[in-house]
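> dropping a prediction and its sequence here:
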Amino acid sequence: MIRIDSQDEFRVILKLKECSFHSMNPLRLAGRLKDELERIKDAQILNDGKLLIFCTSASQAATAAGLKVLEERSFKAMLREKPAAVKGVVYGVSVEVTMEELIK
């Protein structure tokens, strides 16, 4: 099994109490996030309607986790300590390919 470590990331998940982030205007949402948190790495709406924010620092993640209202909608914020593990299987690789080549 190969484990590839990534850089430390500070992630926060926001969950709206009455609906999902899919119902919000993404441009207005991005503007509000910028107003509240300044520059973040990335944000994405997950399939379940939650908003995942990739913060640049632990202090920014703490600020994001402390938010209670965004676009006049209340939500619950949760710090995500570790990134979710991802597993996969690679098929059809020649036996002549070395493990190092495969990792690259």
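Alright, I've got the coordinates.

> can we go C-alpha only for contacts and neighbour counts from here?
Noted.

> quick one, longest helix in this protein?
helix 26-37 (DSSP state H).

> which secondary structure elements does the helix or strand just after that helix contact?
Going down the chain from helix 26-37, the next helix or strand is strand 42-45, by DSSP states H and E. Contacts defined by 3 or more Cα pairs under 8 Å, 6 or more residues apart in numbering; DSSP states H and E place strand 42-45 against strand 51-55.

> for whichever helix or strand comes after the strand it packs on, list every residue counted as buried.
The helix or strand immediately downstream of strand 51-55 is helix 58-66, counting by DSSP H and E. Applying a neighbour-count criterion of 16 or more other Cα atoms under 10 Å, one finds 60, 61, 62, 64, 65 buried in helix 58-66.

> putting a second one here so we can go through both:
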Amino acid sequence: DICKIKKKCYKKGGSCRMEYCGNNEKEIPKGCKGKGCICCAPIPKCKTKKKCYKKDGSCSMEYCGSNEIEIPKGCKGKGCICCAPIQPCKRKKKCTNQD
């Protein structure tokens, strides 16, 4: 079988192969077509911006978990996203001033 690269692998600068990814690479799930083929892409350098840091977030290439929210433009680096814990709702003055 021949490995065929998919868009998600290509966009992350990866390549398809039938062997494990190296130490400085990350496997991109479903990034290649073909039996036994995997996509290996370089691990990007993510930099946490102030916006992300202030919300106790962290940057990675993973999707945010169910108890996290994505902070738009919270990270610097290709494919990096900021995930921060979901904050409980706070009552505003308008809400608590009930007659």
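Okay, I see it. Keep in mind it's a predicted model, so treat the numbers as computed, not measured.

> after superposition, what is the TM-score?
The TM-score (TM-score structural alignment, normalised by the length of structure 2) is 0.24; 44 aligned residues with a Cα RMSD of 4.4 Å.

> picking up where we left off before, in the longest helix of structure 1, what counts as buried?
Applying 16+ other Cα under 10 Å to helix 26-37 of structure 1 flags 33, 37 as buried.

> out of the buried residues of helix 58-66 of structure 1, the closest to residue 54 of structure 1 would be?
Nearest to residue 54 of structure 1 out of the buried residues of helix 58-66 of structure 1 is residue 61 (Cα to Cα; 8.1 Å).

> could you check how far that closest one is from residue 99 of structure 1?
36 Å (Cα to Cα, to the nearest Å).

> for residue 39 of structure 2, see how far away residue 7 of structure 2 is.
From residue 7 of structure 2 over to residue 39 of structure 2 the distance is 11 Å, taken as Cα to Cα.

> looking at these two, which one has more neighbours?
residue 39 (30 against 12; other Cα atoms under 10 Å).

> I'd like to know which elements the strand or helix carrying that one is packed against.
Taking DSSP H and E as the definition, residue 39 of structure 2 sits inside strand 38-42. Under the contact definition 3+ Cα pairs under 8 Å, 6+ apart, strand 38-42 of structure 2 sits against helix 7-11, strand 15-17, strand 25-28.

> now the ones you listed as TSV including distance to residue 51 of structure 2?
Formatted as TSV, these follow (distance: least, Cα to Cα, whole Å):
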stretch	distance to residue 51 of structure 2
helix 7-11	26
strand 15-17	33
strand 25-28	26
